[in-house]
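>>> Output the structure for:
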Amino acid sequence: MLEELEVRGLGPIRSAVINPGPRMTVVTGETGAGKSMLLDAIRLISGGRVDSARIAGTGTQECWAQGVFRVAQDSPACDEAAEAGVDVEDGELFLTRAVPASGRSRSMLCGRTVPRNVLAQVSRSLVVIHGQSDQLRIASPARQREFLDSVGVDDAVCSAYATAWSEFQRVDERLARLQGEQAENRQRADYLRDCLARIDAVDPAPDEYGELRDKRSRIEHAAAIAQGVSEALGVLDPSQLGEEGSGVVDLIGRSVQSLRGIHVAEPFADLADRLENVSQEISDVVFALSDAGAVMDGEMDLDAINSRIHELDDLLRRWGPTIADVLAWRDHARLELEDVDASPEQVDLLRRERQDLLDKAWKTAEALSGERAKAGEALSRMVDQELGSLAMSGSHLEIRVTRRTDPGLLDANGGDDVEFLFTPYPGADALPLGSSASGGELSRLMLALELSAVSYRAAERQGRDAVPSHDRCTYIFDEVDAGVGGRAAVELGRRLARLAREEQVIVVTHLAQVASWADDQIVVSKRVDPDAESVDTVVRPVTGDSRIAEIARMLSGDQSQASMDHARQLLHSSVLG
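From the prediction side, this is the model:
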């Protein structure tokens, strides 16, 4: 609830501080004194706009307003503040706006600069303004649905539908995304198949490329290789070439025999052994050279090798740089192709899941619709009863809940169209709220709605503890008494006082019959400064005799003994039973 409102430089108000009570506070004063400026200040801190021309009369270059609200730590306003990065300390929220005569305004939440729309979001759960310029807040079907849900629909039913809708939306979005990707997936699948077919046709082996290049190198140098091998063999062992003569192997054999023929063991036996080892090593070389020559004779022709290398080079350019990379890409492509090919099955599966979730959401929406229809009927009856006591007998509010016929028409708020239709007098057409009532009638209709809402909520929470004062919302009514007098004015005041048992209520009124029901009263008056030749506005609370004098002024325009006695009697009788 609002604990303090401070205003500087707004219209004729140079500086003012008001501290409304937790129940009903009335703001009274002569016409033109500036009562509406206090409402402008509240609109200002609630993120509303203000005409810079209203600043000019104060002699300042900036108007400034700040509201201090007492809130619970788990209130929606604290949640909104937290989303804006603002921590609430000691259960108090400070909403501040400064608007210069020219230039951009500044918005602050608990001393931290925030966008103006943040103040608007935070204040939505703190303040409800019912003034001639504010009534259209509930004129839209969306706001009417929100109001009906907040009054008469079980939170569990709303939560159940919100969960069902969220699950449906998740699968619906996934399905739409997958369907949108199907054409791209088909193209990708065709590409993968072509690539895999190309790689499989070549069927490369891991070490094949290097081996083929070595073979090609040998074939390209075959003549030089053959000549070198032949010459080497001719020196080492001519018999390998079918020639006669002594080679290195034969000569070393003779040397060994000569050394063995010496009958002195050392060092000749050791030297003979060493020559035999050399002969064996040379024999191994001869065998290797002979084998290399045989391999050369059996290798494929150069054209076949070049053709194979060309095929492998094509793979390496596309998926290399090595054969191992090509084979790894092939394995990955096969797995990806399985996923891409499976997308039609995934689409069918998601379609079935989407339909199941849509059916579930539709059934949940039916329960939500039933709750709304029940609450709408009950709230309409209660509002009509209240209107009869507010000098609007014969007026009728119809809360129409129209169930949509197709599950495809569901949205985040269910499957209903909610509309508030108002009939101002018998025989008149039922028209949408906001286009069928005058400002005063609309204010009283909103009062009837708020009173009925409080009564409905109270009936629903019977047996629970009363709502603590720091959880109260602040309701502000302006021009609610337009066109009302006599007994209807008394009933209007009584109902405002009754609303104040549950919520904080601030009323701007010119009727004593309404003001007398208040727990607190604030008077706005003009103050003339002859020296400065200026007029400003004074805001002051009144109690005791001062309040009796103000009620007397409101009754008869003076403070005669008769009007004072009348004021005392009115205050004495304006007490809720």
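
>>> all contacts plus neighbour counts: C-alpha atoms, from now on.
Will do.

>>> can you map out the strands along the stretch 51-200 of the chain?
Secondary structure of the stretch 51-200 of the chain (DSSP state E, counting those that start in this stretch): strands at 62-70, 92-100, 106-109, 112-113, 127-130.

>>> Can you lay out those strands as TSV showing mean neighbour count and distance to residue 248?
Formatted as TSV, the strands of the stretch 51-200 of the chain follow (neighbours: other Cα atoms under 10 Å; distance: least, Cα to Cα, whole Å):
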stretch	mean neighbour count	distance to residue 248
strand 62-70	22	113
strand 92-100	23	109
strand 106-109	21	105
strand 112-113	14	101
strand 127-130	22	115
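
>>> Mind putting those strands into TSV with distance to residue 566?
Below are the strands of the stretch 51-200 of the chain laid out as TSV (distance: least, Cα to Cα, whole Å):
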stretch	distance to residue 566
strand 62-70	36
strand 92-100	41
strand 106-109	46
strand 112-113	50
strand 127-130	30
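
>>> Any idea which of these gets closest to residue 480?
strand 127-130 (8.1 Å; Cα to Cα).

>>> quick one: contacts of the closest one?
46, 135, 443, 446, 473, 474, 475, 476, 477, 478 (Cα atoms under 8 Å, 6 or more residues apart in numbering).

>>> ok so, going back, so for residue 50, which of the strands of the stretch 51-200 of the chain sits nearest?
That would be strand 92-100 among those, by Cα to Cα, at 8.0 Å.

>>> Let me know the angle separating that closest one from strand 62-70.
Interaxial angle, strand 92-100 versus strand 62-70 (axes from the mean of the first three to the mean of the last three Cα atoms, to 10 degrees): 170 degrees.

>>> how far is strand 92-100 from where the chain is centred?
Strand 92-100 has its C-alpha centroid displaced from the chain centroid by 26 Å (Cα atoms, centre = their mean, to the nearest Å).

>>> now swap in stretch 358-372 and tell me
Worked out by Cα atoms, centre = their mean, stretch 358-372 lies 24 Å from the chain centre.

>>> how about this one, so we can line them up?
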Amino acid sequence: MLRSLDIRDILIIDRLELAFQPGLNVLTGETGAGKSILLDSLGFVLGWRGRAELVRAGAEQGEVVAVFDLAPDHPARAVLDEAGLPAEDELILRRVNRSDGRKTAWINDRRASGEVLRQLSDTLVELHGQHDDRGLLNPRGHRALLDAYGGHDALRADVRETWAARRKAAAALDAATRALDEVRAEEDFLRHAVAELDALDPQPGEDAELDTRRRLMQAAERVRDDVMRAHQAVGRDGAEGAAGDALRWLEGAAATAEIEAIDAPVAALGRALIELGDALSGIESVLDALQFDPRELEQAEERLFEIRRLSRKHSLVPDDLAGFASDLRDRLAALDGGEQDLEDRRKALAKAEAAYDTAATALSEARRKAATGLDAAVMAELAPLKLDRAVFTTTMTEEAPGPEGRDAVAFTVATNPGAPSGPLNKIASGGELSRFLLALKVCLAGESSGLTMIFDEIDRGVGGATADAVGRRLESLARDGQVLVVTHSPQVAARGGHHWRVAKAVRDEATLSTVTPLDTPERVDEIARMLAGDTITDEARAAARALLGS
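Below you'll find the model as predicted:
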């Protein structure tokens, strides 16, 4: 509910504070008094696109503050949460328009964009009038209005869920088809490459091992000769034999003559023989390693050549060939099992399409039933509004399937039996259009929970009993909510629970607009003015009292 509207330095308003109430709030005044400026100001703070320049002449900036009360389940809370803004029971919107054209907005004292304001406005305010393209006159919203009237939330949820499953299944089939087509295009390459790699079976690290082994075998003859010489120099015919002889001679000398000085060289030669023995064993191991079959060198060179040829062919380092072969085998396996996979995915898509078709058909049937009920309800409202010869029809045509079903919905009217029907704003005249919108809104009132409804001169072009019927329906709409009405009709104004008079005056050579809340005697005079004009007679006051008491 809109609780207050504070306007400063906007057009011909210098300072204005309005405290709105639940129920039917009416604003009256002479043409040009500034009633439209109030709506412009509210639209400005809600982020609507309107006049480019709003700042009052001579002021540096104009400012509008709107305060709304939010119920715990109000949909505006979801918008605030999505925007990362605090959601409280009181929502304060503030927007400033500077004289240089710059605009700045705050939501609960946090900077916000015009786009967030517009998203919030869709949950806060609903404007109806002859130039409204955001509400009932917009055919893009008719399907949602019909669904709200019919209570189709569960059916729509089923359609959206099955549509998402259908899209997912279709995307999976498309991806599998494209993948299989790509594999088929390279089938010959895959089979040849896999056979070639499987025949060679390269292993990670094998290239380095083969290269080392090949180099060793290539240098083996030269290395072996040097190692044999070392073996001879260290062995029995060399150092080991000489050291053994020296040790025996020293030990013999020590046994013949007790000479303590011989013990040290004997011990040293013993240690030297142990080290020489270790060296000889190592040299013999080297000699064993240098033993090779000449055919082994040839085989190593051939295998090394093949590994490197395939690495160049596939632009890989040799160690990656094994992993590459595994990937190719997987792609071949996908090719071999691809047809079965495609068939499985086709069946999954067919199942998803059947589920969507069932859900969409159920929603279409419910919409047709709701359309029949809505048409009857609107027609019942048209007679008291002096549109008893008009025909209201909710048309449904099939469109491309989507998350909201397969139905295009539009509200159409024919002003007389037998006349062609068409969109509301193309067929009906100004006064007729206003009454059509009101009748439709009365029937759809349930979907506007939590919204402040604004009717901008919706009673234009009607009077007498028809205006009274308009006022009664506005009063009914406001019974469980909040309705703001800008009106020139005394019959409508008399139905208001709260009444403001908009007037224009000249002060200090400046034209300013004022808005005054009216008590009962003042309401009598205002409605009398609306009935009689500038000169208010006793008869006009009596008629005004009669309207207020009816």
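
>>> Mind checking the TM-score on these two?
The TM-score (TM-score structural alignment, normalised by the length of the second structure) is 0.86; 544 aligned residues with a Cα RMSD of 3.7 Å.

>>> so which of the strands of the stretch 51-200 of the first structure gets nearest residue 265 of the first structure?
strand 112-113 (109.5 Å).

>>> The residue nearest to residue 176 of the second structure when sequence neighbours are not counted: neighbour count?
With Cα to Cα, 6 or more residues apart in numbering as the criterion, residue 176 of the second structure has its nearest non-adjacent residue at 6.7 Å, and that residue is residue 342. Neighbour count of residue 342 of the second structure, defined by other Cα atoms under 10 Å: 18.

>>> follow-up on the earlier one: can you check which of the strands of the stretch 51-200 of the first structure gets nearest to residue 299 of the first structure?
strand 112-113 (84.5 Å).

>>> Identify the residue range in the second structure corresponding to the closest one.
Under TM-score structural alignment, the match for strand 112-113 of the first structure in the second structure covers residues 110-111.

>>> what about the matching stretch, how far off from the first structure?
Aligned to the first structure and superposed, stretch 110-111 of the second structure gives a mean residue distance of 2.6 Å (mean Cα distance after the TM-score superposition for the first structure).

>>> what comes into contact with stretch 360-370 of the second structure?
Under Cα under 8 Å, 6+ apart, the answer for stretch 360-370 of the second structure is 146, 147, 149, 150, 152, 155, 156, 159, 396, 405, 406, 407.

>>> Identify the residues contacting the residue nearest the centre of the second structure.
Taking Cα atoms, centre = their mean, the centroid of the second structure lies closest to residue 82, which sits 10.4 Å from it. Neighbour list for residue 82 of the second structure: empty [criterion: Cα under 8 Å, 6+ apart].

>>> And residue 42 of the second structure, which helix or strand is it part of?
Assigned by DSSP states H and E, residue 42 of the second structure falls within helix 35-45.

>>> among the strands of the stretch 51-200 of the first structure, which is nearest residue 253 of the first structure?
So among these, strand 112-113 is nearest, using Cα to Cα, at 105.6 Å.

>>> Have a look at how far, on average, the lengthiest helix in the first structure is from the second structure.
Across the first structure, the longest stretch assigned as helix under DSSP state H is helix 155-202. Compared with the second structure after fitting, helix 155-202 of the first structure has a mean deviation of 3.6 Å; criterion: mean Cα distance after the TM-score superposition for the first structure.

>>> Beyond that helix, next helix or strand please.
According to DSSP H and E, the helix or strand after helix 155-202 of the first structure is helix 208-220.

>>> buried sites along the next helix or strand after that following helix?
Counting by DSSP H and E, the next helix or strand C-terminal to helix 208-220 of the first structure is helix 222-236. Buried residues in helix 222-236 of the first structure, counted by 16 or more other Cα atoms under 10 Å: 225, 226, 229, 230, 233, 234, 236.

>>> can you tell me the helix or strand for the residue lying closest to the third one once chain neighbours are set aside?
With Cα to Cα, 6+ apart as the criterion, residue 229 of the first structure has its nearest non-adjacent residue at 6.3 Å, and that residue is residue 289. Residue 289 of the first structure is located in helix 268-298, with elements delineated by DSSP H and E.

>>> same check, this time on residue 392 of the second structure
strand 391-402.

>>> buried set for that strand?
Applying 16+ other Cα under 10 Å to strand 391-402 of the second structure flags 391, 392, 393, 394, 395, 396 as buried.

>>> how about residue 268 of the first structure, what does it touch?
Contacts of residue 268 of the first structure by Cα under 8 Å, 6+ apart are 259, 260, 262.

>>> swap that for residue 361 of the first structure, please
Contacts of residue 361 of the first structure (Cα under 8 Å, 6+ apart): 161, 164, 165, 168.

>>> Alignment lookup: the third one to the second structure.
What it means is residue 165 of the first structure. Residue 165 of the first structure maps onto residue 163 in the second structure, by TM-score structural alignment.

>>> To what extent is its match buried, counted in neighbours?
24.

>>> Contacts made by the match of strand 112-113 of the first structure with the rest, please.
Against stretch 110-111 of the second structure from outside (Cα under 8 Å, 6+ apart): 85, 104, 105.

>>> so how far is residue 493 of the first structure from the residue lying closest to residue 11 of the first structure once chain neighbours are set aside?
What sits nearest to residue 11 of the first structure in space, not counting adjacent residues and going by Cα to Cα, 6+ apart, is residue 54, at 4.7 Å. Going from residue 54 of the first structure to residue 493 of the first structure by Cα to Cα, to the nearest Å gives 31 Å.

>>> what about the two, which has more around it?
Neighbour count, other Cα under 10 Å: between residue 54 of the first structure and residue 493, residue 493 has more, with 26 against 16.

>>> Could you verify my assumption that that one touches residue 510?
No - counting by Cα atoms under 8 Å, residue 510 is not a contact partner of residue 493 of the first structure; they are 11.7 Å apart.

>>> contacting residues around the corresponding residue of the second structure for residue 539 of the first structure?
Aligned by TM-score structural alignment, residue 539 of the first structure pairs with residue 515 of the second structure. Applying Cα under 8 Å, 6+ apart to residue 515 of the second structure gives the contacts 16, 18, 500, 501, 502, 503.

>>> did I read that right, the fourth one in a strand?
Looking back up the chat, that one is residue 501 of the second structure. Yes - counting by DSSP: H, G, I helix; E, B strand; the rest coil, one finds residue 501 of the second structure located in a strand.

>>> Pull the number of nearby residues for the equivalent of it over in the first structure.
Here residue 501 of the second structure is matched to residue 523 in the first structure, going by TM-score structural alignment. Neighbourhood size, residue 523 of the first structure [other Cα under 10 Å]: 19.
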